[in-house]
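> what follows is a predicted protein model with its sequence.
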Amino acid sequence: MKFDSIIFDLDGTLWDSSKSVTRSWNQTLSHYNEVKNKLTVEDLQGAMGLQIQDIALRFFPDLEEEKRLEILKHCGKEECQYLEKKGGILYDEVQETLEKLVKNYKLFIVSNCQGGYIEAFFKVHGLEKYFIDYENPGRTGLTKGENIQIIIERNKLLNLVYVGDTQGDLEASRFAGIPFIYAKYGFGEVKEYDNVINRIEELLKL
């Protein structure tokens, strides 16, 4: 597999923010009488990589769509502010691997998240210097596959791969017509892929 550019997913690939996000969301949800149950870390991990509409339906199925989205957008806004201060958990060797990869590869991020989320990741961990560009549906309103295409076109990329951990990441890669490397250590289970890694530093061997 030969490539000169790598697009990364974020949640389940570069970091695990689920504990911080769960705490933040439950704080926000406490202001809504319509929401009776608290979310768990497992709930959040199971929703990583989904589009905002799908997450809203999964967590608040008994509410009207407009209310669901209102609550989710409020959670997302508070979440970014929380993450800027508290951060998430970087997977082992992430920074060390990025330091080595950036010497020979162009690095990018495409994640299914709201605006401000990737920026919070950059700010709290100081990793923005490794990435040329990034995109998300919070800015574009588009799917992950379409956002991958935007990165490809905007940066005139030819030989690239996408690294992610969910079925949605695989489908986005296929939509964009690029190879998919499965980060098996993440949240999802994927049976089809072009290559697989059990730790992020294994990218260096590819």
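Yep, it's here. Numbers count the residues shown, from 1 in each chain.
> can we go C-alpha only for contacts and neighbour counts from here?
Will do.
> at which residues are the helices of this protein located?
Applying DSSP state H to the chain gives helices spanning 18-29, 41-47, 52-59, 65-86, 94-101, 117-125, 137-140, 144-155, 167-176.
> just how off-centre is the first one within its chain?
Its chain's average C-alpha position is 17 Å from that of helix 18-29, according to Cα atoms, centre = their mean, to the nearest Å.
> any buried residues in it, and which?
Buried positions in helix 18-29, judged by neighbour count with 16 or more other Cα atoms under 10 Å: 18, 19, 20, 21, 22, 23, 24, 25, 26, 28, 29.
> report the angle between it and helix 65-86.
With axes from the mean of the first three to the mean of the last three Cα atoms, to 10 degrees applied, the angle from helix 18-29 to helix 65-86 works out at 130 degrees.
> just the last one next, same as before
Using the same axes, to 10 degrees, the inter-axis angle of helix 167-176 relative to helix 65-86 is 100 degrees.
> what's in contact with helix 167-176?
Identification of contacts with helix 167-176 by Cα atoms under 8 Å, 6 or more residues apart in numbering yields 9, 49-50, 143-146, 148-149, 162-164, 179-180, 182, 188-190, 192-193.
> can I have the buried ones of these as a PyMOL selection?
In PyMOL, this line selects whichever of those come out buried by 16+ other Cα under 10 Å:
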select buried, resi 9+49+50+143+144+145+146+148+149+162+163+164+179+180+182+188+190
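> close enough to count as contact, residue 48 and residue 11?
Yes: using Cα atoms under 8 Å, residue 48 is in contact with residue 11, at 6.6 Å.
> related to what we said a few turns ago, just the ones in strands from the contacts of helix 167-176, please.
Counted as lying in strands by DSSP state E, out of these, are 162, 163, 164, 180, 182.
> now the first one: how far from residue 132?
Distance from residue 162 to residue 132, counting by Cα to Cα, to the nearest Å: 15 Å.
> what about versus this one:
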Amino acid sequence: MKTNTDSLIFDLDGTLWDATATVARAWNKAREQVDFEVQKITQYDIRSVAGMQHDLIYDKFFPDLTGAQKKELMEVSGRKEMELLKKDGGDLFTGIKEALEYLHNNYKLFIVSNCQDGYIEAFYEYTNLGNLFQDYECSGRTGNPKGDNLKDIIQRNNLQQPVYVGDTKGDYEASLVAGVPFVYAAYGFGKTPDYTVYLKSPADLKRLF
């Protein structure tokens, strides 16, 4: 991979950091601000849907809500999530900051996530790592699935030999859509039986690249 790769595109949740505690807290604060019944959401619940397209998460968690209620909850929880993420953030996986700083010297770095619009910017603001990445895309901004967003990043940055790094089966499937090699972050939230290379820890990125 060292010979041919010119860029690395990263998933965010479960690959770069763990913000599930903060996100769960935001969702539960949002429950108090709507006038309809919403079940309590745990950190485990948030972790279980890591990698899903943001709007589809509401269909999974709240199938009995009307479309209007889901939209309202999405707006309220989204605002609360951004507020808390900028203040409390998440936990970077051990070694990821050092790995990104190392990779930045030799590769172009990007983020593609299925998060809501504004989430990646909150990650940048809290971690002060935004200067390491050249571009990013998310389903919350485009409304498109991850595979299409990967293709957009590749095209608009004229990437020749990119690699996608993620932790879920959905990430792997997105890499197939985009036609790029996949590196599985086995330390993350998800499981996938299909991968080209796997990482036991973020430090392995320095060994591979």
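Perfect, thanks for sending it. The structure displayed is predicted, hence computed values, not measured ones.
> can you tell me what residue 65 of the second structure aligns to in the first structure?
Residue 65 of the second structure maps onto residue 63 in the first structure, with residues paired by TM-score structural alignment.
> which residues in the second structure does stretch 5-20 of the first structure match up with?
Aligned by TM-score structural alignment, stretch 5-20 of the first structure corresponds to residues 7-22 of the second structure.
> what does the matching stretch rub up against?
In contact with stretch 7-22 of the second structure (Cα under 8 Å, 6+ apart) are residues 42-44, 46-47, 50-51, 81, 84-85, 88-93, 96, 107-113, 120, 159, 161-167, 171, 185, 187-190.
> now the end-to-end length of that stretch.
Counting by Cα to Cα, you get 30 Å between the two ends of stretch 7-22 of the second structure.
> with stretch 7-18 of the second structure instead?
Counting by Cα to Cα, the terminal residues of stretch 7-18 of the second structure are separated by 23 Å.
> again with stretch 180-189 of the first structure
By Cα to Cα, the extent of stretch 180-189 of the first structure from end to end equals 14 Å.
> how about stretch 178-191 of the second structure?
20 Å.
> quick one: map residue 113 of the second structure onto the first structure.
Using TM-score structural alignment as the criterion, residue 113 of the second structure maps onto residue 111 of the first structure.
> tell me if I'm right that its match and residue 144 touch.
Yes: at 6.8 Å, residue 111 of the first structure counts as touching residue 144 under the criterion of Cα under 8 Å.
> what is the aligned counterpart of residue 195 of the second structure in the first structure?
Using TM-score structural alignment, residue 195 of the second structure lines up with residue 193 in the first structure.
> its match touches residue 182, doesn't it?
Yes: assessed by Cα under 8 Å, residue 193 of the first structure is found in contact with residue 182 at 6.1 Å.
> just give me the closest of the buried residues of helix 18-29 of the first structure to residue 35 of the first structure.
Distance to residue 35 of the first structure, by Cα to Cα, is smallest for residue 29 among the buried residues of helix 18-29 of the first structure, at 6.7 Å.
> nearest residue to that closest one other than its sequence neighbours?
residue 35 (6.7 Å; Cα to Cα, 6 or more residues apart in numbering).
> mind checking what the one you found lines up with in the second structure?
Checking TM-score structural alignment: residue 35 of the first structure goes with residue 37.
> count of neighbours near residue 135 of the second structure?
For residue 135 of the second structure, the count of nearby residues is 16 (other Cα atoms under 10 Å).
> map it across to the first structure for me.
Matched to the first structure by TM-score structural alignment, residue 135 of the second structure sits across from residue 133.
> could you report the neighbour count for residue 117 of the second structure?
Using other Cα under 10 Å, the number of residues around residue 117 of the second structure comes to 19.
> and the residue lying closest to it once chain neighbours are set aside, what does it touch?
Using Cα to Cα, 6+ apart and skipping residues adjacent in sequence, the residue nearest residue 117 of the second structure is residue 140, 4.5 Å away. Residue 140 of the second structure is in contact with 54, 55, 114, 115, 116, 117, counting by Cα under 8 Å, 6+ apart.
> and the gap between the residue located most distally from the centre of the second structure and residue 73 of the second structure?
Distance to the chain centre peaks in the second structure at residue 35, reaching 30.1 Å (criterion: Cα atoms, centre = their mean). Separation of residue 35 of the second structure from residue 73 of the second structure (Cα to Cα): 10 Å.
> cool, and residue 106 of the second structure?
Per Cα to Cα, residue 106 of the second structure is found 42 Å from residue 73 of the second structure.
> the two: which is more packed in?
residue 73 (22 against 13).
> residue 34 is in contact with the more buried one, correct?
Yes: the pair residue 73 of the second structure and residue 34 qualifies as a contact (Cα under 8 Å) at a distance of 7.1 Å.
> what number of residues lie near residue 66 of the first structure?
For residue 66 of the first structure, using other Cα under 10 Å, the count is 9.
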